[in-house]
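Trainee: Pasted the sequence and its predicted model underneath.
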Amino acid sequence: MKALIQRVTSAKVTVNDELVSNIGRGLCVLIGISQNDTKEDANYMARKLLSIRLFDDDAGKRWQKSVKDLQYELLCISQFTLYNRLKGNKPDFHLAMQGADASNLYNFVLQQLGDQYSADKIKDGKFGAMMQVHIQNDGPVTIEIESPKKENENASK
């Protein structure tokens, strides 16, 4: 599982010009799910997203506080294109988990975030929809994280 994390002063998601979700200060997180991901990966991702220190403390010291420490919000967006490979000039997404399985695991990530933090601070887009994501990147700060590879996955490559 991959996440592309952007520290934001604000972010919102619209579908067909209708507002789906919005947040103030916090993190906008694009989440990609591979065909090999499990609930273990989802738990890892939720823990990391809530504990990664991307914010300054009260004294202005950088990289000291997490979104959870500061009671900020997260806007999560399902993003299968994070698992792409180029075939010539055309992207191929066969490594991404498909359909209902991907939706279920994505929703499990959201549930874990809510359970480990506060459900009212976790917002998301609309799974599978063509979304417009509007962000005001803060810094800018953009970080990518990925769940650890499993032993048998590494052996097969």
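Mentor: Ah, there it is. Residues are numbered from 1 along each chain as shown.
Trainee: okay, CA-based contacts and neighbour counts for the rest of this
Mentor: Will do.
Trainee: ok, residues contacting the longest helix that the chain contains?
Mentor: Longest helix of the chain, by residue count under DSSP state H: helix 99-116. In this structure, residues lying in contact with helix 99-116 by Cα atoms under 8 Å, 6 or more residues apart in numbering are 31, 33, 38-39, 42-43, 45-47, 50, 76, 78, 119-122, 127.
Trainee: PyMOL command for the buried members of these?
Mentor: The PyMOL selection below is limited to those of those classed as buried (16 or more other Cα atoms under 10 Å):
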select buried, resi 31+33+42+43+45+46+47+50+76+78+121+122
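Trainee: now, which of the contacts of helix 99-116 lie within strands?
Mentor: With DSSP state E as the criterion, strands contain 31, 76, 78, 122 from among the contacts of helix 99-116.
Trainee: Included below, for side-by-side comparison, is a second structure:
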Amino acid sequence: MRLVIQRVSRAAVEVDGVVVGAVDEPGLLILVGVTHDDTEEVAAKLAAKAWSLRIMADEKSASDLAAPILVVSQFTLYADTRKGRRPSWNAAAPGPVSEPLVEHFVRCLRELGARVETGRFGAQMEVSLTNDGPVTILLDSDTSR
């Protein structure tokens, strides 16, 4: 599982011109990509790590501040661009595998106490954000196990 975590002052995701998820105060936008060997255990571990990372103002975590989180699934985080000009998506898990794991990741965040908004899995989404800092962190299950 791969996460791109951005500290934001606000963020929103739209589908067909309708806002389906948003945070309107300082919080996190988390883009989530899933690969073939990811598990619920991996999703839970990364949810706990993201919730507790001290990347908010004054070295606080989202959990310290009860900061909201917007989670957006993004299979393109597993793009392989080593050959040619067209990315390969072979490392990204297909929807039937990745959707339940993204939902589990969201559920784990909520169980930890997070207020979580989401995008819509598999939809063409427009994500807007104001990155605060800027702070952008990459978490990858391959390096955090």
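Mentor: On my side now, so go ahead. The structure presented is a predicted model; accordingly, all values stated were derived computationally and were not measured.
Trainee: and the ones in strands among the contacts of helix 99-116 of structure 1 as JSON lines, adding distance to residue 67 of structure 1?
Mentor: JSON lines is the format used below for these (distance: Cα to Cα, whole Å):
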{"residue": "31", "distance to residue 67 of structure 1": "17"}
{"residue": "76", "distance to residue 67 of structure 1": "13"}
{"residue": "78", "distance to residue 67 of structure 1": "19"}
{"residue": "122", "distance to residue 67 of structure 1": "11"}
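Trainee: Which of these lies at the shortest distance from residue 139 of structure 1?
Mentor: Closest approach between those and residue 139 of structure 1, by Cα to Cα: residue 76, at 19.2 Å.
Trainee: how close does that closest one get to residue 90 of structure 1?
Mentor: 26 Å (Cα to Cα, to the nearest Å).
Trainee: Kindly report the same for residue 100 of structure 1.
Mentor: Residue 100 of structure 1 is 25 Å from residue 90 of structure 1, where distance means Cα to Cα.
Trainee: returning to what we had before: out of the contacts of helix 99-116 of structure 1, which are inside helices?
Mentor: Using DSSP H, 39, 42-43, 45-47, 50 are the members of the contacts of helix 99-116 of structure 1 that sit in helices.
Trainee: May I ask which two of those residues are separated the most?
Mentor: Most distant of those, by Cα to Cα, are 39 and 50, 16.6 Å apart.
Trainee: ok, of the ones in strands among the contacts of helix 99-116 of structure 1, which one's closest to residue 8 of structure 1?
Mentor: Nearest to residue 8 of structure 1 among those is residue 76, at 12.3 Å by Cα to Cα.
Trainee: Can you find the partner of that closest one in structure 2?
Mentor: By TM-score structural alignment, residue 76 of structure 1 lines up with residue 71 in structure 2.
Trainee: correct me, but that match touches residue 32?
Mentor: Yes - contact status for residue 71 of structure 2 versus residue 32: in contact at 7.1 Å, counting by Cα atoms under 8 Å.
Trainee: What's the separation between the equivalent of residue 101 of structure 2 over in structure 1 and residue 50 of structure 1?
Mentor: In structure 1, the residue paired with residue 101 of structure 2 according to TM-score structural alignment is residue 105. Distance from residue 105 of structure 1 to residue 50 of structure 1, counting by Cα to Cα: 18 Å.
Trainee: Residue 20 of structure 1 now?
Mentor: 22 Å.
Trainee: can you check residue 29 of structure 1 too?
Mentor: As for residue 29 of structure 1, its distance to residue 50 of structure 1 is 11 Å (criterion: Cα to Cα).
Trainee: Then residue 28 of structure 1?
Mentor: Distance of residue 28 of structure 1 to residue 50 of structure 1, computed by Cα to Cα: 12 Å.
Trainee: residues near residue 83 of structure 2, how many?
Mentor: 8 (other Cα atoms under 10 Å).
Trainee: just to confirm, which helix or strand has it in it?
Mentor: Residue 83 of structure 2 is located outside every helix and strand, with elements delineated by DSSP states H and E.
Trainee: likewise residue 139 of structure 2?
Mentor: Going by DSSP H and E, residue 139 of structure 2 is part of strand 125-140.
Trainee: Now do that strand against helix 40-52, angle only.
Mentor: Going by axes from the mean of the first three to the mean of the last three Cα atoms, to 10 degrees, strand 125-140 of structure 2 is angled at 100 degrees with respect to helix 40-52.
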